[in-house]
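Enquirer: Next come a sequence and a model predicted from it.
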Amino acid sequence: MGIKIKDFGKILTIVGVLILFTGIIYLFDRKLLLLGNTIFLTGLVLMIGLSDLKSFVFSSGRTKIFLIVMFGIVIMLIGYNVIGIVIELIGLLALLGIYLPVVIRFLHSIPLINNIFNISQLRSFSEWFSPDDRLPL
């Protein structure tokens, strides 16, 4: 039994995020950031599907935000890594910010990470992003 395309997309998305963080840790290494972006976007397309991704991006005014993310990638291609990653992260937060409470609730369900969220500063941060029990889906 082979691996499904969506599962492979999830793996690529996680690997892409890890490579992006590694690029940030290595003082905004351009090659790692571009490789992480490429793998992350490829994994996103495989995980969600091209038609669903198009309908998500081109619906309800998300096109401008998606263009901001792409502008951040272009800025990184030009050579301004710090400015590009900041623009890209702001765009991704604006594009996917509605799903942040779901991610925080998921992280609360993982035993070791739940202990990290019990630190007072992080607890107030996570309560600020998910104040009620409703999911945005």
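Expert: Everything's here; your move. Residues are numbered from 1 along each chain as shown.
Enquirer: going forward, measure contacts and count neighbours with C-alpha atoms only.
Expert: OK.
Enquirer: Give me the residue at the spatial middle of the protein.
Expert: Closest residue to the average C-alpha location of the chain: Leu92 at 6.2 Å, with Cα atoms, centre = their mean.
Enquirer: and the comparison structure, right after this:
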Amino acid sequence: MISLTDSQKIGMGLTGFGVFFLFFGMILFFDKALLAIGNILFVAGLAFVIGLERTFRFFFQKHKMKATSFFLGGVCVVLIGWPIIGVVLEVYGFFLLFRLLPCCNRLHQKDTGPWLHPKPALHQRICGQSERGQHHGITLTSCMQISLGLNVAG
């Protein structure tokens, strides 16, 4: 079980509301105000969840500068008032930021997904099992939590 501090709980709430406002803003034909509120809440929530120092370390690593500039540039473009262009930049930057995780990168390289071609190898990779049936003990979710700096117990 994951133990969260009070500030991490607040951050999860802010991030959740940010994702909600972003989704709701896109449903309402890219409403500028909702997208701006969603962006601010999402970034603030991320800073609360993993801390300011880890947030800066995560975004401003040398090999992630392109992804960070697209993501934060998209946030700025949405705040300026061009929501469609900003959301496209944000989505591209978000994809680049999280595609660079080593455990998730394997899933994008070879397989198209279980909904197109069900493959036992993909299921084994997601469940963390090797070809010899040994369990690695790490799942995709826990890998993302570890990379974001959350306390993972177990």
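Expert: Now that the structure is in, tell me what you want to look at. Computed from a prediction, not measured in an experiment: that's the story for all the values here.
Enquirer: Just the TM-score for the two chains, thanks.
Expert: With the length set by TM-score structural alignment, normalised by the length of the first structure, the two chains reach a TM-score of 0.71; 117 aligned residues with a Cα RMSD of 3.1 Å.
Enquirer: Tell me the residue in the second structure aligned with the residue nearest to the centre of the first structure.
Expert: Residue pairing (TM-score structural alignment): Leu92 of the first structure is matched to Phe94 of the second structure.
Enquirer: who's in contact with its match?
Expert: Listed by Cα atoms under 8 Å, 6 or more residues apart in numbering, the contact set of Phe94 of the second structure reads Ala67, Thr68, Phe71.
Enquirer: which position in the first structure aligns with the second one?
Expert: This points to Thr68 of the second structure. Alignment note (TM-score structural alignment): Thr68 of the second structure maps to Phe66 of the first structure.
Enquirer: Relative to Phe21 of the first structure, how far out is its match?
Expert: 21 Å (Cα to Cα, to the nearest Å).
Enquirer: what do you get for Leu50 of the first structure?
Expert: For Leu50 of the first structure, the distance to Phe21 of the first structure equals 25 Å [Cα to Cα].
Enquirer: And the two? Which one has more around it.
Expert: A side-by-side neighbour count of Leu50 of the first structure and Phe21, using other Cα atoms under 10 Å, places Phe21 first with 15 against 12.
Enquirer: Regarding the first structure, what is its longest helix?
Expert: Under DSSP state H, the helix in the first structure containing the largest number of residues is helix 5-25.
Enquirer: In the second structure, what stretch matches that helix?
Expert: With TM-score structural alignment as the criterion, helix 5-25 of the first structure aligns to 7-27.
Enquirer: Give me the mean deviation of that stretch from the first structure.
Expert: Here the mean offset of stretch 7-27 of the second structure against the first structure after fitting is 0.6 Å, by mean Cα distance after the TM-score superposition for the first structure.
Enquirer: just to revisit the earlier point, just the element for the match of Leu92 of the first structure, please.
Expert: Assigned by DSSP states H and E, Phe94 of the second structure belongs to helix 83-99.
Enquirer: relative to helix 6-27, how tilted is that helix?
Expert: 130 degrees (axes from the mean of the first three to the mean of the last three Cα atoms, to 10 degrees).
Enquirer: any idea what the match of Thr68 of the second structure is structurally, helix, strand or coil?
Expert: helix (DSSP: H, G, I helix; E, B strand; the rest coil).
Enquirer: And Lys54 of the first structure, what's its match in the second structure?
Expert: Aligned partner of Lys54 of the first structure by TM-score structural alignment: Phe56.
Enquirer: residues near that match, how many?
Expert: Phe56 of the second structure is flanked by 12 other residues according to other Cα under 10 Å.
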